[in-house]
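J.: Structure for the following, please:
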Amino acid sequence: MQTLKADLKRKQEIFAEDGAHVSMLRICMADGTSANVLYRCMRWCANKNLGLLAYGFQWLNKFFNGCVIGSGADFAAGFVIMHPVGIVINSKVKGGNNITLESGVVIGDEKGQSPRLANNIFVGAGAKIIGALTVADNVKIGANAVLTKDANQGETMLGIPAKAYKKKTDETSN
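T.: All right, here's what the predicted structure looks like:
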C-alpha cells in the first residue's frame, strides 16, 4: 500500500511539474491510475504466492487498460503509467524508483534477458527497450526510440536504434 501511495504522489508531482496542481482525487481518476493499482495488486499477490489471483489482476489490467505487465516485473516506488494502452512489460524486468511510462511502451526480453532500469527514468510513447541492457539514472528515452544498448546516466536517447542525443552548441552566439 505504501508503494502505491508513492506511485500516486509521484504522478501528482509530475502534473505539478507541468503546471497542473491537482488534488489526489483527480490523480486517482486520471488515465493510467487504474493500471498502476492493478499492477500493484498483481505484484502483492505474486509476492504472497497467490499466482491465480495475480493472474486475475493481470487479466483485468489487460482487459480494462489495454496493457500487459508480467507478474514478475518489479518496479520500486514512484512507478507511473501516464497512458496504459499498448504497454507491454516482460516478467523479468526490474526497475528502480520514479519510472514514468507513456502509451505503447514495450520493455521486453531477448534470448531470456530483460532490461534493468535504474531511477528517475522517463520513457516516451511508443518506445521499445529490448534485451540485456541497463538504463542508468536520470535517462529520458524519446518517443518511438528503440533502445538495444545501455543508456548512461543523464542521457537522452533518441532514434532507431536509439543513440544519445548531443545538443549542438551555436558557435556564433555570445
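
J.: all contacts plus neighbour counts: C-alpha atoms, from now on.
T.: Noted.

J.: All the helices of the protein, in order from the start?
T.: Under the criterion DSSP state H, the chain contains helices at 2-17, 24-29, 33-47, 51-65.

J.: looking at those, which is buried most?
T.: When the helices of the chain are scored by mean count of other C-alpha atoms under 10 Å, the highest mean neighbour count falls to helix 33-47 (a mean of 21).

J.: Next, the angle helix 2-17 makes with that helix.
T.: Angle, helix 33-47 to helix 2-17, by axes from the mean of the first three to the mean of the last three C-alpha atoms, to 10 degrees: 160 degrees.

J.: What helices and strands are in contact with helix 33-47?
T.: helix 2-17, helix 51-65, strand 80-81 (3 or more C-alpha pairs under 8 Å, 6 or more residues apart in numbering; DSSP states H and E).

J.: for the ones you listed, which one sits closest to residue 101?
T.: Nearest of the helices and strands packed on helix 33-47 to residue 101, taken as C-alpha to C-alpha: strand 80-81 at 5.0 Å.

J.: got the contact list for residue 123?
T.: Contacts for residue 123 (C-alpha atoms under 8 Å, 6 or more residues apart in numbering) come out as 99, 100, 101, 102, 105, 140, 141, 142, 143.

J.: Would you mind writing the ChimeraX command to select the buried ones in those residues?
T.: Of the contacts of residue 123, the buried ones can be selected in ChimeraX as follows, counting by 16 or more other C-alpha atoms under 10 Å:
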select :99,100,101,102,105,140,141,142,143
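
J.: structure for this one too, so we can compare:
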Amino acid sequence: MFPGDKALTLHKITTFFHNAKMKRLALFVSQFSRFLTGIEIEPGAIVSEKTIFSHGMGAVIGFSSIIGDNVIIRHGVTLGAGKIRPLDDRRIHPKIESFCSIGAGAVILGPITIGHHSVIGANSVVTKDVAPYSVVAGVPAKFIRSVENPQKMPWAF
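T.: Next up, the predicted model:
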C-alpha cells in the first residue's frame, strides 16, 4: 500500500472520530497518519477517496479543505488558510474540484475554488479562484492557458 493510500484510509478513520465528536481521538489518528506517511490531512477536511497523492510527502491539507474526485496532489503541496480561523463555521481553506493536477510545492491559500480540470504549476502560490479548464503558474499564480484536451492530461485514467 502506497503512503497516499494509507493517508486516505487513516483519514476515513479520522473523519469517523471527528464526526462522532471524539476530537482528541481524531487528532491522534491524524497525527499518527502524518508520522506514518508524511502527509498531513487535518480532521474536518473532506477528501475524496479517489484523490491521488503522487509522492505526497510534505503535503498539508487544512481542516476545511474540500478535494473532489481524481485530483493529483504532488509532494510539498499546501492547502492552507488565508487568514486566522473565524469564529463561525465558514470555510477558510481551498476547494479543489474534480480532475485537477497540483504541482509539487504549490501553495493554495484561502477559501478559493480551483475549477475542475485545472492545472496548478509547481511552486505556484494561488490566492484567487481558478476557472475550470485553466493552467496557472507563478508567484502569484497567473493564467497561462486553457486546457484544450482534458483527455490527454495526467488525470485521464
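
J.: TM-score for this pair?
T.: The TM-score (TM-score structural alignment, normalised by the length of the second structure) is 0.80; 139 aligned residues with a C-alpha RMSD of 1.7 Å.

J.: closest to residue 159 of the first structure out of the helices of the first structure?
T.: For the helices of the first structure, proximity to residue 159 of the first structure was assessed by C-alpha to C-alpha; helix 2-17 is nearest, at 24.6 Å.

J.: Which other helices and strands does that closest one contact?
T.: In this structure, helix 2-17 of the first structure packs against helix 24-29, helix 33-47, strand 80-81, with contacts taken as 3+ C-alpha pairs under 8 Å, 6+ apart.

J.: and residue 164 of the first structure, which of those is closest to it?
T.: Comparing those under C-alpha to C-alpha, the one sitting nearest is strand 80-81, at 23.6 Å.

J.: What's the average distance for the closest one when superposed on the second structure?
T.: Following the fit onto the second structure, the mean deviation recorded for strand 80-81 of the first structure is 1.7 Å by mean C-alpha distance after the TM-score superposition for the first structure.

J.: Identify the residue range in the second structure corresponding to that strand.
T.: Mapped onto the second structure using TM-score structural alignment, strand 80-81 of the first structure covers residues 52-53.

J.: thinking again about what came up before, can you list the helices of the first structure in CSV and add distance to residue 155 of the first structure?
T.: Formatted as CSV, the helices of the first structure follow (distance: least, C-alpha to C-alpha, whole Å):
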stretch, distance to residue 155 of the first structure
helix 2-17, 20
helix 24-29, 29
helix 33-47, 26
helix 51-65, 30
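
J.: Nearest to residue 76 of the first structure, out of those?
T.: Closest to residue 76 of the first structure of the helices of the first structure is helix 2-17 (C-alpha to C-alpha; 7.3 Å).

J.: what sits against the most centrally placed residue in the first structure?
T.: Central residue of the first structure (C-alpha atoms, centre = their mean): residue 101, 3.7 Å from the mean position. Residue 101 of the first structure makes contact with 80, 81, 82, 83, 122, 123, 124, 125, according to C-alpha under 8 Å, 6+ apart.

J.: Please repeat the previous calculation with a cut-off of 6 Å.
T.: 81, 123 (C-alpha atoms under 6 Å, 6 or more residues apart in numbering).

J.: That one matches what in the second structure?
T.: Match for residue 101 of the first structure (TM-score structural alignment): residue 73.

J.: same check, this time on residue 110 of the first structure
T.: Mapped onto the second structure by TM-score structural alignment, residue 110 of the first structure lines up with residue 82.

J.: The closest residue to its match other than its chain neighbours - how many residues pack around it?
T.: Using C-alpha to C-alpha, 6 or more residues apart in numbering and skipping the chain neighbours, the partner closest in space to residue 82 of the second structure is residue 110 (3.8 Å). Neighbourhood size, residue 110 of the second structure [other C-alpha atoms under 10 Å]: 23.

J.: Residue 110 of the second structure corresponds to which position in the first structure?
T.: Checking with TM-score structural alignment, residue 110 of the second structure has residue 131 as its match.

J.: Was I right to think that match contacts residue 110?
T.: Yes. Proximity of residue 131 of the first structure to residue 110 meets the contact threshold set by C-alpha atoms under 6 Å, at 4.4 Å.

J.: Report how many residues lie close to the residue opposite residue 154 of the first structure in the second structure once aligned.
T.: Superposed on the second structure with TM-score structural alignment, residue 154 of the first structure falls opposite residue 133. By other C-alpha under 10 Å, the residues close to residue 133 of the second structure number 20.

J.: Likewise for residue 20 of the second structure?
T.: Neighbouring residues of residue 20 of the second structure were enumerated by other C-alpha under 10 Å; the total is 10.
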